[in-house]
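>>> Okay, here's the prediction I keep looking at, along with the sequence it came from:
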Amino acid sequence: MSPAHRFDRGHTDDLMTFLAASPSPYHAVANTAARLEKAGFRQIAETDAWDASTGGKFVTRGGAIIAWYVPEGATAATPYRIIGAHTDSPNLRVKPLPDTGAHGWRQVAVELYGGTLLNTWLDRDLGLSGRLTLRDGTHRLVNVDRPLLRVPQLAIHLDRGVNEGLKLDKQRHMTPIWGIGRPVEGDLIRFVAEEAGVAAEDVKGWDLMVHSVEAPAYLGRDGELLAAPRLDNLMSVHAGVAALTAAVAGGEELSYIPVLAAFDHEENGSQSDTGAQGPMLGNVLERSVFARGGTYEERARAFAGTVCLSSDMGHAVHPNYADHHDPDHHPLPNGGPILKLNVNMRYATDGHGRAIFAAACERAGVPWQHFVSHNAMPCGTTIGPITAARHGITTIDIGLACLSMHSARELCGADDPYLLAAALTAFLEG
């Protein structure tokens, strides 16, 4: 391993374990909850009355989880420090009538979720994961983590111009195969139910998606890079859990109430009851204030002093397409977290937020970088502007530099996960 790698790779090893065990947002939430419980947090139900007790708590809803820690001495007006992230990634998701096929092939009907790089799903061994909803309203997670499906590309002999520009029809060309024969109605759900250990007749709903079964791996001559699925954005979820548990275990007196908010549906606009545009975060924060005996005035004071770091993956400069990047802003892997800025507020960062983030990185001893988009290209966005506008709280957009964003397999620096977690911990500790 190169001497340039200054950090213990234990954090990145643990991230790889988390990624492999979290092929769907529902698995990511379950694994996050398990880590929080191990750290002494307790799950509470949204349908229960909340009390004024201190300590770590969390709520889950579908593919979203919000956790917070109320320190001793916190008042109803104590502000929050929030790490915002999301659990979903672009992929292929199973349609309501999944059993299809043609010309002697059995296939699974899928719909495209988020801004998927379609070609990265071709000729790749795919598994199937998600959740089943049973007759009694309970859910069962399922993860078929072995080669089950494949979206085969047309051979070059039948498409001589393919290397001059691959064109994929989202309806006709992205349907994976999973066997030979005629499609049989109900076959896929019977198969998945058996994998989950439940009776097929008890399955009344499902939220299923495909995932690459190739494991995360170190890459490069000296292993200085990390290749893995779902870095966008389980990287930030994992770092957020590590930061939250480290901040509350540090033994220092906290001036803020630290929060981790990991939402679903960021990749398609966040408009859902588990997305950042929904009421979940606001409800949790307000109920926490009121449970501690707070008034609306104290709620307003708490929100006015609250700061959110919206953590998501960003773009490293691409060596083969450098002209697609701003010429003066070239984030690199292993250069530390990136601060995202856009004057049109596609990112929520302003000068005040920049100073808060810089101070956290300085306290953590972590280097950091800037990112802005090329002026001639549209800028992406995150949950940051949504969070700032919906809740009226100071929000800062950050992330890590990666290549192949929205691919079935993305690439980042192997030291950066630790650097991000360290910066987030310093931010929560204030």
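Structure received. Numbers count the residues shown, from 1 in each chain.
>>> For the rest of this, base every contact and every neighbour count on C-alpha atoms.
Noted.
>>> Let me know how buried residue 278 is, in neighbour terms.
By the criterion of other Cα atoms under 10 Å, residue 278 has 17 neighbours.
>>> From what I see, it and residue 266 are in contact.
No. The pair residue 278 / residue 266 is not scored as a contact, 11.1 Å apart, by Cα atoms under 8 Å.
>>> Residue 56 contacts residue 44, correct?
No. At 10.2 Å, residue 56 does not count as touching residue 44 under the criterion of Cα under 8 Å.
>>> Pick out whichever of the two has more residues nearby.
The residue with more neighbours, out of residue 56 and residue 44, is residue 56; 23 against 14, by other Cα under 10 Å.
>>> so which helix or strand takes in the nearest residue to residue 196 once chain neighbours are set aside?
Spatial nearest neighbour of residue 196, excluding adjacent residues (Cα to Cα, 6 or more residues apart in numbering): residue 142 at 5.4 Å. Taking DSSP states H and E as the criterion, residue 142 maps to strand 139-149.
>>> Alongside the first one, take a look at this:
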Amino acid sequence: MTEHDFNQQLLAFLDASPTPFHATQKMLEQFLAAGYQSLDERDTWSLQSGGRYVVTRNASSLVAFTLPSDPVVTGFRLMGAHTDSPCLKIKTQPEQVTKGYLRLGVETYGGVLLSTWFDRDLSIAGRVSYQSTAGEIKHQLINFKRPVGVIPNLAIHLNREVNNGVAINAQTQLPVMVMQLGEGEKGSFNEILLQQLQTEGVSDAEQILEHDCILFDTQKAAVVGLQNDFITSARLDNLLSCFIGMQSMLSGGDAVASVLVCNDHEEVGSLSASGAQGPLLKSILKRVAQTEERYQQMIAASMMISCDNAHGIHPNHAALHDDNHAPLLNAGPVIKLNANQRYASNSETSAWFKWVCQQASVPVQSFIMRSDLACGSTIGPITSAELGVRTVDVGVPQFAMHSIRELAGTKDAYHLMKALVYFLQIERI
């Protein structure tokens, strides 16, 4: 696959994945098309040497794995990412009518860069749970696709100090305006969802029981710059890594046992049944190993690369970076390090990743946060602690992390995939 083809497929994946549910569905479809067998956690598994398998939980987290040889002997080559991104989530009973405008109340999910959500063409997507005409409880993904709402900014004439920095109140200033009502009309979000289900071909929905819906920006992902240097899109953090991991699995061959885990809920701490601090990955690996001793042997022989985007040095704010650890866009994937274990990288695992990049002819960089600034974290330390597996935290450098629209380089994701493909071919670590 060429870099151009890779990036075009990446853009399509980003546009098709407005929520963790949609991202997981798209990855599941691609794995199944490549011959992976879907497993249900409720069933008895009969895993075969040479088999390729995929499991989902909550329809928002995914684990894909291959078994070409005995993983107890060779260990697993693990890759991790997360499916969720900071966003605005629509409340269960969101209707607010003011001066004839129907607005939907929202909650902030994760560390949202709130100012970027104003004056955007917003749509709605997510999962709807409903009662069918036959009395069954069913679940359906929906995507309005077209712009259906906006959060209008207040004119500068009414807020003269806005350019000096103004706090944003999530309760009162973020409800999204979706409709202007006639006199005596009452807006109902559940009725809106019922109509959307019908539009998307669901004919048996009788009553909405619950929904898990978010707002998203309808502007398409794009390659930008005079020399096409950059990719700009929503949800680069961290669907970019999910796509890289998926393409690495599909391109990496079957030399050794390999795993891709894409967890939900990283942006809110990972503590959930489908998050990295939950039991999903461990339970699957234990079912592969079958006994506790074999599991411990397998983990000791394994290594994990946790992929989550890194902070590239911002040319307008260069002073906020450590000059010696300030990654550039399009200069290769980044090893993320932190003395206080906010990242799981250590000298052993960092050395391994540098060696992998050298073998794959991929440039590599390092990132350490300024010592006087707080550092973020990833699923790396959580998964490493849960499993006891050697782990390195890496990622593609980007700007505008947690904005409604983020920016990365056109070369870095492809470089990281090449490194991961090589990683999946190493017989002993």
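Everything's here; your move. Note that the coordinates shown come from a computational prediction; the quantities given were computed from them, not determined experimentally.
>>> Report the contact partners of the residue nearest to residue 196 of the first structure.
128-132, 192, 195-196 (Cα atoms under 8 Å, 6 or more residues apart in numbering).
>>> would you turn those into JSON lines with distance to residue 164 of the first structure, secondary structure and neighbour count?
Shown next, in JSON lines, are the contacts of residue 142 of the first structure (distance: Cα to Cα, whole Å; DSSP: H, G, I helix; E, B strand; the rest coil; neighbours: other Cα atoms under 10 Å):
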{"residue": "128", "distance to residue 164 of the first structure": "32", "secondary structure": "strand", "neighbour count": "24"}
{"residue": "129", "distance to residue 164 of the first structure": "35", "secondary structure": "strand", "neighbour count": "25"}
{"residue": "130", "distance to residue 164 of the first structure": "37", "secondary structure": "strand", "neighbour count": "25"}
{"residue": "131", "distance to residue 164 of the first structure": "40", "secondary structure": "strand", "neighbour count": "22"}
{"residue": "132", "distance to residue 164 of the first structure": "42", "secondary structure": "strand", "neighbour count": "24"}
{"residue": "192", "distance to residue 164 of the first structure": "39", "secondary structure": "helix", "neighbour count": "23"}
{"residue": "195", "distance to residue 164 of the first structure": "42", "secondary structure": "helix", "neighbour count": "13"}
{"residue": "196", "distance to residue 164 of the first structure": "44", "secondary structure": "helix", "neighbour count": "17"}
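>>> Please, where are all the helices along the stretch 301-429 of the second structure?
Under the criterion DSSP state H, counting those that start in this stretch, the stretch 301-429 of the second structure contains helices at 347-359, 379-387, 412-423.
>>> Buried deepest among the ones you listed, which one?
When the helices of the stretch 301-429 of the second structure are scored by mean count of other Cα atoms under 10 Å, the highest mean neighbour count falls to helix 412-423 (a mean of 24).
>>> That one packs against which elements?
helix 3-15, helix 236-251, helix 347-359 (3 or more Cα pairs under 8 Å, 6 or more residues apart in numbering; DSSP states H and E).
>>> which bit of the first structure covers that helix?
The alignment of helix 412-423 of the second structure onto the first structure (TM-score structural alignment) spans residues 416-427.
>>> what do you get for stretch 327-339 of the second structure?
So stretch 327-339 of the second structure sits over residues 331-343 in the first structure, by TM-score structural alignment.
>>> in the matching stretch, what's buried?
331-342 (16 or more other Cα atoms under 10 Å).
>>> And for stretch 195-212 of the first structure, what's in contact with it?
23-24, 91-94, 124-135, 140-144, 189-190, 193-194, 229, 408-409.
>>> Just the buried residues of stretch 367-377 of the second structure, please?
367-370, 377.
>>> Need the outlier residue of the first structure, farthest from its centre.
In the first structure, the greatest distance from the average C-alpha position (Cα atoms, centre = their mean) is reached by residue 157, at 39.1 Å.
>>> which of the contacts of residue 142 of the first structure lies closest to residue 167 of the first structure?
residue 128 (25.5 Å; Cα to Cα).
>>> ok, the closest one - contacts?
142-145, 148, 208-211.
>>> 6 Å - rerun?
Neighbouring residues of residue 128 of the first structure by Cα atoms under 6 Å, 6 or more residues apart in numbering: 144, 209-210.
>>> The counterpart of residue 214 of the first structure in the second structure - nearest residue in space that isn't next to it in sequence?
The alignment partner of residue 214 of the first structure in the second structure, by TM-score structural alignment, is residue 219. The shortest distance from residue 219 of the second structure to any non-neighbouring residue, by Cα to Cα, 6+ apart, is to residue 121 (7.4 Å).
>>> For the alignment partner in the first structure of that neighbour, the count of nearby residues, please.
When the first structure is aligned by TM-score structural alignment, the residue opposite residue 121 of the second structure is residue 125. Residues within reach of residue 125 of the first structure, counting by other Cα under 10 Å, total 19.
>>> Counterpart of residue 13 of the first structure over in the second structure?
Residue 13 of the first structure maps onto residue 8 in the second structure, by TM-score structural alignment.
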